[in-house]
Each structure stands twice: as structure tokens, then as C-alpha cells.
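Engineer: Here is a sequence together with a model predicted from it:
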Amino acid sequence: MMKKLLALLALVPSLVFGAGSNYPLDAAPDLTNDLAALQRGAKLFSNYCLNCHAAESMRYNRLRDIGLTDEQIKENLMFASDNVGETMTVAMDPKDAKKWFGGVPPDLSLIARSRASGNGPGADYIYTYLRTYYRDPAKPTGWNNMVYPNVGMPHVLWELQGERVAMYDDVADPHYPEKKVHKFVGFEQIKPGTMNQVEYDQAMADLTSFLVFMAEPVREGRFKLGVIVLLFFGVFTIFAWRLNAAYWKDIK
């Protein structure tokens, strides 16, 4: 599988998550508190993304935070290293990447945070992007994407989702009724994948949530610490208010 994906990606100067469009973004399910979902997302990331895209700001041992043991990490998620303390790098040499792709595929450590501006929340962008690939024989890779038109990266998850084509129809322009506009009306499945649509959407929600977790592994801890700090200041304010009242009560 990994050799097949590398060969496919080697066809193009792959750039991912770089462009934008006016395609409406779907709200991504927030599964960052669901350890099972994060574990499934980590497996998808390791098998389908980590072949070409590194995550050098993330160490494998941080996956302990989503309930995985060192043994599980080594056996199921590590393909380019043997030390769980190392960062998520790829075995591919940067020189080879430049020769094959025309540039080094971007690091995905902070992709969820970097896409949190522009078209909308980062999770929504990624979730919609991963679910809007379609067959386009006019493109070098044979694939296109609604969120990222003319995307350079092929659909590496096509075996899971299957193959679809984009359907268009000529409809009246709302501003000029006498004119027709070519409008996207949906996708048509032309070849089934190993997952049905519901299963694929769930898998992409898992992968998206893992990318959100990876961008800020301490996010949940930071939120909990923030609540504790706010509670402390609330209690402290009450004590300070009563102390101030007691201090000034006999002073006219």
C-alpha cells in the first residue's frame, strides 16, 4: 500500500491545503475528546499521510495522550523510526522529494491551526477537503477537489471512498434570469470504495480530529487549567471583597 501511494504521489509536484474556493465548508465533528476516534485518526494519518508529509513538531510518544502504549505505537504507527521519542519524520530524502515532486511536501504538524483563517475554521476546511475529491480526467493526476480547485495532490484515500464525478447543471442566474450558469449540483458515485459514505465521513472526522489534536496536543490540558485558574480568581475575588469590607467597616 505505501509503495503504491508513494508511486502515485511521485507523479506530481504535490502541494496540499494551499488554495481556496467559495465552496461551503461542512462543520467537522469535534472528536478531540474521543480517544478511540483519535486512535483511528492516528492510524489513518500514519498509513496515508506520513508516507510523504512529515509532522516534525509532533513526537510519537505524545500519542500516549490518546491512550496508546509504546508497544502499540511501535507496532502500528511507526514506519520510519524505532524510537518513540523521535518526531514524526518521513523516510523519504528531501533531495528525492524535490526531484520527484518539485518540492518537499509540506509538514502537517500545524495544518489545523494554519487553516483556521481565510476560508473558515481549520477543522471544517480539512474535513470538507478530504470529502470533496472527484475524478477529473483533464487533470494530470486524474483528480480534482471542490475546496481546492486544481489540487496537485491526488486522492490518496480513493480506495476507501471509491470514485466519484462532479455533476453540473445549467440553471438561471439569480441576478440575470435570462442567463444560465453552470452550477455544481452534487457527486455521482461511479465506483464503490471499501467504505460507504457514512463510514468514510466518520473516518475523515477521525483523521481531522487527530490533525487538530496534533496541532496542539496540550489543548485539552490548557482548557482544564484555564477553568481552574478562573475558579481560583472567582474564589479569590470573593475573599478579597469580604476582606476589603472588613478593613473599611470602622472607617468613616
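Structural biologist: Okay, I see it.
Engineer: okay, CA-based contacts and neighbour counts for the rest of this
Structural biologist: Noted.
Engineer: quick check, residue 147 in a strand?
Structural biologist: No. Counting by DSSP: H, G, I helix; E, B strand; the rest coil, residue 147 is not part of a strand but coil.
Engineer: Next up, the contacts around the closest residue in space to residue 135 that isn't next to it in sequence.
Structural biologist: Distances taken as CA to CA, 6 or more residues apart in numbering place residue 143 nearest to residue 135, at 4.7 Å, with adjacent residues excluded. Residues in contact with residue 143 (CA atoms under 8 Å, 6 or more residues apart in numbering) are 133-137, 151, 154-155.
Engineer: Out of those, which is nearest to residue 39?
Structural biologist: Using CA to CA, residue 155 comes nearest to residue 39 of these, at 22.1 Å.
Engineer: Measure how buried the closest one is and give me the count.
Structural biologist: Using other CA atoms under 10 Å, residue 155 is surrounded by 25 other residues.
Engineer: Assumed it was part of a helix.
Structural biologist: No. Judged by three-state DSSP, residue 155 forms no part of a helix; its state is coil.
Engineer: doesn't residue 131 make contact with it?
Structural biologist: No. Applying CA atoms under 8 Å, one finds residue 155 not in contact with residue 131, separated by 9.9 Å.
Engineer: take the one below as the second:
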Amino acid sequence: MKALIAFVLLLLLSPLTVLAAPVASGVQPRVIDVTDKAALRDGANTFVGYCMGCHGTQFQRYQTVADDLGIPYEQMLQTLAPAGASIADPMQTRLLPDDAKAWFGAEVPDLTLITRVRGSEWLYAYLHGFYADPARPRGVNNTVYPNVGMPNVLESLQGHQVLDCAEPTAQPCTRLRVIPGTGSLDARQFDDKVRNLVAFLAYSADPVQTKSRQIGLYVLLYLALLILLAYLLKREYWKDVG
């Protein structure tokens, strides 16, 4: 009985956040919070500005994002949706599959469920993991996804990142260094930008997760109360036995 009560209390106290994994460049772990609407709005802006030219979130709609994140419809259509889009349209990229194959050698994946497939920790590390590699067709590689075909679309924000290993080692070099002055953001600002982008994609993968967890908390509270009442009733029935 005590173990069951302790388990229920543990579930009640579980946070609605995810701790992102540390990355090879030495960036400290950050919390991915899908309840922070300001962060999600910033992540949505980053996604539309830097990712949506190639990637979409076709199972997400502009209207849903606007409602959930507190963005007026007019502002949503002016700042986040392409010209001519309806508020009810899905957030699809306009990159055609044939063009994607011609430019990148493969179709570009939709990102609606990327955090479900890969995890928020993986995506957080991946977006930090790009570095200059002249041997690659697009001049970049990635410590998390070697031989990546995607260009580093966030380089203008982060700066020019390179491997930082002076001597050969038995293991592949994964230590990274950003050349100062080559990006518009400092390390902390860029990390915030990536964290917010990952948070937006984590929200997009399950837009009702916050509401579901709130309902789950109410259910757990009800079960905890029911367990307590059952335990007290049991004590009342058995207090004169033996």
C-alpha cells in the first residue's frame, strides 16, 4: 500500500519538461519546456524562417498553432504563413519532392513527428552538431548524424563551427568550436534559439500533450484520494480483528 501511494505521488510530481542531452560542443543540458508559450512562439518563428523552406509540419495547422500559442489569426497569416495561405491550411513546405531529390538527393522529411521518432534530446544535439567539412558536398558535416545531406541553415545565427581537435585520437573527434564573430548570436542566445525550436517541434508532435497531462494529473489525484479512502476503510473494518 505504501509503495503504491509513493508511486502515485511520484507521478503527480513529475515535471512537464524534458532535459536535453549535453552535446559534443560542450553546451550544457537545457530544459525543453512545452508549456512556455513565449518560447514556443519564438520556436515557431525560427522554424518558419529557417526550416520551412524545405521542411513542413503537415499534420499541424496554422489555426491550431495560433489558438494554442495565443497568436492572433491576422498576425499568424502575416508573419508565419506564406502569401495566400488560409488559417486552416496545414503547415506544409512548398518544396516539391522532385526538386528536393534533385537538390539534396532524397526527399526532405516532414518534421511534425520528428521528436517522437528521434526524441527532443537527439534533435537538440543534432542542431548543435554541424561543423565545416570541405570533403562534404555542402561543406558541412554533423557529429550526431555523420555524412548529413542537410546544410547548416542556422550557421548565420551560430557562426562558423569547426572541429577542435589538435591531435589525432582513437575515437572520432566530436569537440566543436565556433569561430568568434562569425554568427549574429552568442553561444547562450543561440542555445536559447535551438531550445525554443526543439520545444516548438516537441509541441507540434503532440499538441494536446499539456491538456492530456493535466487530465492525467486529475485522474491521479482522484486515484490517490480513492486509495487513501480505501486504506482508511480497511483500517476501520480490521481494527477489532485479531
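Structural biologist: Great, that's in hand. The shown structure was predicted, so the numbers you read here are calculated from the model rather than taken from an experiment.
Engineer: After superposing, what score do the chains get?
Structural biologist: Scored against TM-score structural alignment, normalised by the length of structure 2, the superposed chains reach a TM-score of 0.78; 218 aligned residues with a CA RMSD of 2.9 Å.
Engineer: Most neighbours of all the contacts of residue 143 of structure 1, which one?
Structural biologist: residue 133 (27 neighbours).
Engineer: Skipping adjacent residues, who's closest to that residue in space?
Structural biologist: Using CA to CA, 6+ apart, the closest residue to residue 133 of structure 1 is residue 145 (4.4 Å).
Engineer: Give the aligned equivalent of the one you found in structure 2.
Structural biologist: By TM-score structural alignment, residue 145 of structure 1 lines up with residue 142 in structure 2.
Engineer: for residue 50 of structure 1, same thing?
Structural biologist: Match for residue 50 of structure 1 (TM-score structural alignment): residue 52.
Engineer: Please apply the same query to residue 102 of structure 1.
Structural biologist: Checking with TM-score structural alignment, residue 102 of structure 1 has residue 105 as its match.
Engineer: do residue 203 of structure 1 as well
Structural biologist: Aligned counterpart of residue 203 of structure 1 in structure 2: residue 193 (TM-score structural alignment).
Engineer: Tell me roughly how far the one helix or strand that match maps to lies from structure 1 on average.
Structural biologist: Per DSSP states H and E: residue 193 of structure 2 is located in helix 187-205. Overlaying structure 1 shows helix 187-205 of structure 2 at a mean distance of 0.7 Å from the equivalent residues (mean CA distance after the TM-score superposition for structure 1).
Engineer: the inter-axis angle of the longest strand belonging to structure 1 versus helix 197-215?
Structural biologist: Looking across structure 1 with DSSP state E, the single longest strand is strand 180-192. Strand 180-192 of structure 1 and helix 197-215 are oriented at 100 degrees to each other (axes from the mean of the first three to the mean of the last three CA atoms, to 10 degrees).
Engineer: Run the chain-centre distance for the host helix or strand of residue 235 of structure 2.
Structural biologist: For residue 235 of structure 2, the host element (DSSP H and E) is helix 209-238. Its chain's C-alpha centre and that of helix 209-238 of structure 2 lie 32 Å apart, by CA atoms, centre = their mean, to the nearest Å.
Engineer: That helix vs structure 1 - mean distance after superposition?
Structural biologist: With mean CA distance after the TM-score superposition for structure 1, helix 209-238 of structure 2 averages 3.3 Å from its match.
Engineer: Quick check: buried residues in that helix?
Structural biologist: Within helix 209-238 of structure 2, the residues scored as buried using 16 or more other CA atoms under 10 Å are 209, 217, 220-221, 224, 227.
Engineer: ditto for stretch 167-187 of structure 2
Structural biologist: By 16+ other CA under 10 Å, the buried positions in stretch 167-187 of structure 2 come out as 174-178, 183, 185, 187.
Engineer: do stretch 39-46 of structure 2 as well
Structural biologist: 39-46.
Engineer: gap between that stretch and the chain center?
Structural biologist: 11 Å.
Engineer: That one vs structure 1, average offset?
Structural biologist: Here stretch 39-46 of structure 2, set against structure 1 after superposition, deviates by a mean of 0.4 Å using mean CA distance after the TM-score superposition for structure 1.
Engineer: ok, now which ones touch the match of residue 203 of structure 1?
Structural biologist: 42-43, 46.
Engineer: Same check on residue 144 of structure 2?
Structural biologist: 122, 125-126, 129.
Engineer: ok, 7 Å please
Structural biologist: Listed by CA atoms under 7 Å, 6 or more residues apart in numbering, the contact set of residue 144 of structure 2 reads 125-126, 129.
Engineer: number of nearby residues for the aligned partner of residue 132 of structure 1 in structure 2?
Structural biologist: In structure 2, the residue matched to residue 132 of structure 1 (TM-score structural alignment) is residue 129. Neighbours of residue 129 of structure 2 under the rule other CA under 10 Å: 25.
Engineer: With residue 103 of structure 1 instead?
Structural biologist: Residue 103 of structure 1, neighbours per other CA under 10 Å, totals 16.
Engineer: A helix includes it, no?
Structural biologist: No. Using three-state DSSP, the assignment for residue 103 of structure 1 is coil, not a helix.
Engineer: isn't it right next to residue 97, touching?
Structural biologist: Yes. Between residue 103 of structure 1 and residue 97 there is a contact under CA atoms under 7 Å: 6.1 Å.
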